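J.: I'll drop the sequence and a predicted model, then ask my questions.
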Amino acid sequence: MPWPEGLRGKVVVVKFGGNAMVDPGLQLTFAQDVVELWRAGLRPVVVHGGGPQISAMLDRLGLETRFEAGLRVTTPETMDVVRMVLTGRVQRELVGHINAHGPFAVGLTGEDAHTMTAVRRPARVDGRAVDIGLVGDVVDVNPAMVRALLEQDHIPVVSPVARGADGQVYNVNADLAAAALAVALDAERLVMLTDVEGLYADWPRSTEVIGRLTARALDGLLPGLASGMLPKMEGCLRAVRGGVRKAHVVDGRVPHAVLRSVLAETSPGTTVVPDAVTRS
C-alpha cells in the first residue's frame, strides 16, 4: 500500500496493549510496523500498557487484582509492582524489539522530565463513589523531552506512570495517557490496539462494528459502554476534541494492524473523527 505523502513528518501516537503484548509473534510484527512508520517519514510515539504482566506479577506476590470502572485498583504495594513491571520489563522488551531493526527506540516514563503530571482520579460505579487508590488522571503534559527525541530521529516508548504535584506517583491508564500525549504533540493520528475488532454497535447482542463515528456521537455512547472499552473510547474522544485528526481503535490480534490503520483509506476497526469531519 502506498504511503500518503501528507503524513510525512506527522506524529502518530500508538497505544500498545492487549493480546499483542503477550503474543511473541505479534510483538515482533508490532515492532516492525513502528519501524516502518519511522522509515516512511512519520514520527511514531509508543505508549504501552502492561495489564496482563502486572496481574501475573501480583498473583506471584500474593497481592489482590481488582478492577473498578475499568481501572485497576492501585494500592501502594500495587504501585510498586506497576512501576517495576512497566519500566523494568515491558518497556525494556518493547525497546529491544524495536531496536533489533536499528538504534531507534528510547524508553522513558511520564515521570521523566515531568512529561506527565497527574491527579488522583475519582471513579463511580452505578452512581456510587469508589476508591481506586493511586490511579491518576493526566492534567498536564510537558512534551519537550518527547519532541527532543523525535527531532533526533528516535522513537519514544513511554510507560504510563506519572507524578503528581504532591509528589505522589500514580498509575495512569495507558489509553488515557496515550490520548493526552497525542493532544500535547499535536498528533495527526492516535491508534489504540485492543483485543476486539472495534466498538460494537449493540454488544453483546451483535458483533457488528461501528466503522466510523463523530465525537458527538461517541459522547452519547460512553455511558453505556462496557468497562473494558470505556477508557479506550474516552481516550479517543479526548484526543479528537483536543485536536488530533483521527483516532482509531483496531484489533491488535491481527498482524500489522498498525500499518493498516494508518495506510488504508478505510481503517479497520472503529475510527473517531471531530464533529466537523464527515469524510476521510
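T.: On my side now, so go ahead.
J.: when you work out contacts or count neighbours from here on, use the C-alpha atoms and nothing else.
T.: Will do.
J.: what's the neighbour count on residue 45?
T.: 29 (other CA atoms under 10 Å).
J.: contacting residues for it?
T.: Residues near residue 45 by CA atoms under 8 Å, 6 or more residues apart in numbering: 11, 12, 13, 14, 155, 156, 157, 158.
J.: can you name the next helix or strand after the one helix or strand it maps to?
T.: When elements are assigned from DSSP states H and E, residue 45 belongs to strand 43-48. Scanning forward in sequence from strand 43-48 by DSSP H and E, the next helix or strand is helix 51-61.
J.: putting a second one here so we can go through both:
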Amino acid sequence: MYSSWRLLNLSPNNQNSTSHYNAGTWGIVQGQLRPLLAPRVYTLPMVRSIGKTMVQGKNYGPQITVKRISTRGRKCKPIFVQIARQVVKLNASDLRLPSRAWKVKLVGEGADDAGGVFDDTITEMCQELETGIVDLLIPSPNATAEVGYNRDRFLFNPSACLDEHLMQFKFLGILMGVAIRTKKPLDLHLAPMVWKQLCCIPLILEDLEEVDLLYVQTLNSILHIEDSGITEENFHEMIPLDSFVGQSADGKMVPIIPGGNSIPLTFSNRKEYVERAIEYRLHEMDRQVAAVREGMSWIVPVPLLS
C-alpha cells in the first residue's frame, strides 16, 4: 500500500466501479478501513503534494496590518475579522509557505514580526472563535445541556450563513490549511462530526448523538411512542410539536423541510418526521463546511483529506 497508493482510485465517485483493481477501496473512502492504515501510508500523498507545491526562497508571505489598540473610543474589530478580510483577497499561491503564510504589521505597536507576532495572532484568533467574539462556532448542544460526550467541543454555527460569514469560514479553512502546511495545529476544539465532514466522511445518527444526546433521545421517543401507550387519539397531548419543525444545533426551532411549518405532525407520519429531522441535522452545516473546504483548498490538496 505504501508504494502503490497512486494506483488506487480513491475518488468518492468510485462506489459503482467494477474494476478488480478498485475492489475494497470504497471502504477506505468511506472511512471504515482507515483505522487499519498506518500513518506513513495515509500521510504520504499529502506530504509529497505539499512538498511539490511549497513556495521556496521566502521567509514569509504578503504583509497584512492588524490593529489591536483602540483609539478615540473606537473599539477595534476582532483580529480574526481584520485578517480574514485581507487574506481572502490575496493570491493563494503566495500563501503556501513552510512557516509564515503572511507577515503581520501591528498598527501603533513597535513589534516587528519575526514569527512571534504571526503565532500570537493565530492564538488570539482561536480564542476569539471559541469565546464567541466571532460567531462562527457554537458550543455543542451537549455542552449547553451538560450531558453526554463532547461538552468541551464546538460546531460550526448553522445560522452563520451570510456572505460575510461564509467569507470568514473560507478564511478559517485557510487557517487550517496553513496549520497543516506549517505543522502548527490550531488550538480549536471541534467536535468529531465536524472533522468527519471536512474529510467528506458521511455522518450517521451516532455522530449526532455524540453532540446532542437529548435531541436524539427525543426523536427516538417520538418514533417509538406507541411503546408508552400513546395512540393517535392522545398523540398531540403528549407531543408539543404540531408541524415539521425541529431544533437546530444552535437551539432555534426551524423547518426541517421546505414549508415544514405548514405540514402537520401526526401519529401516522411521525416516522417520516424523525427521518427528516435527522437528515436535516446531519446536513445543516453543509454550507459552512463547503466554505471551509474551499479555503483549505487554497493551501493544501483537499481531495487527499478524503
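T.: Good, I have the coordinates. Note that the structure is predicted; figures quoted are calculated from it, not measured.
J.: after superposition, what's the TM-score here?
T.: Overlay of the two chains. TM-score (TM-score structural alignment, normalised by the length of structure 1): 0.29; 143 aligned residues with a CA RMSD of 6.6 Å.
J.: can you tell me which residues contact residue 16 of structure 1?
T.: Residue 16 of structure 1 neighbours (CA under 8 Å, 6+ apart): 46, 47, 48, 49, 192, 193.
J.: next, format these as TSV and append neighbour count and distance to residue 181 of structure 1.
T.: As requested, these are arranged in TSV below (neighbours: other CA atoms under 10 Å; distance: CA to CA, whole Å):
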residue	neighbour count	distance to residue 181 of structure 1
46	24	10
47	28	9
48	27	12
49	25	14
192	33	13
193	28	16
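J.: ok, of those residues, which one's closest to residue 123 of structure 1?
T.: Among the contacts of residue 16 of structure 1, residue 49 lies closest to residue 123 of structure 1 (CA to CA), at 19.9 Å.
J.: the helix with the most length in structure 2 - contacts with which helices or strands?
T.: If you go by DSSP state H, structure 2 has its longest helix at helix 163-182. In terms of contacts (3 or more CA pairs under 8 Å, 6 or more residues apart in numbering; DSSP states H and E), helix 163-182 of structure 2 is packed against helix 79-87, helix 286-299.
J.: following the shortest one, which helix or strand comes up?
T.: Right, helix 79-87 of structure 2. Following helix 79-87 of structure 2 in sequence, per DSSP H and E, is strand 103-106.
J.: just the helices in the stretch 101-250 of structure 2 please.
T.: With DSSP state H, counting those that start in this stretch as the criterion, the stretch 101-250 of structure 2 has helices at 116-131, 141-145, 163-182, 192-198, 205-209, 213-223, 235-238.
J.: of the ones you listed, which approaches residue 87 of structure 2 most closely?
T.: Residue 87 of structure 2 lies closest, by CA to CA, to one member of these: helix 163-182, at 7.3 Å.
J.: name the residues of that closest one that are buried.
T.: 165-181 (16 or more other CA atoms under 10 Å).
J.: mind listing what residue 172 of structure 1 touches?
T.: 118, 135, 136, 137, 138, 160, 161, 162.
J.: would JSON lines of these with distance to residue 234 of structure 1 and neighbour count be doable?
T.: Putting the contacts of residue 172 of structure 1 into JSON lines (distance: CA to CA, whole Å; neighbours: other CA atoms under 10 Å) gives the following:
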{"residue": "118", "distance to residue 234 of structure 1": "17", "neighbour count": "27"}
{"residue": "135", "distance to residue 234 of structure 1": "16", "neighbour count": "25"}
{"residue": "136", "distance to residue 234 of structure 1": "15", "neighbour count": "27"}
{"residue": "137", "distance to residue 234 of structure 1": "12", "neighbour count": "22"}
{"residue": "138", "distance to residue 234 of structure 1": "13", "neighbour count": "25"}
{"residue": "160", "distance to residue 234 of structure 1": "16", "neighbour count": "29"}
{"residue": "161", "distance to residue 234 of structure 1": "19", "neighbour count": "29"}
{"residue": "162", "distance to residue 234 of structure 1": "19", "neighbour count": "28"}
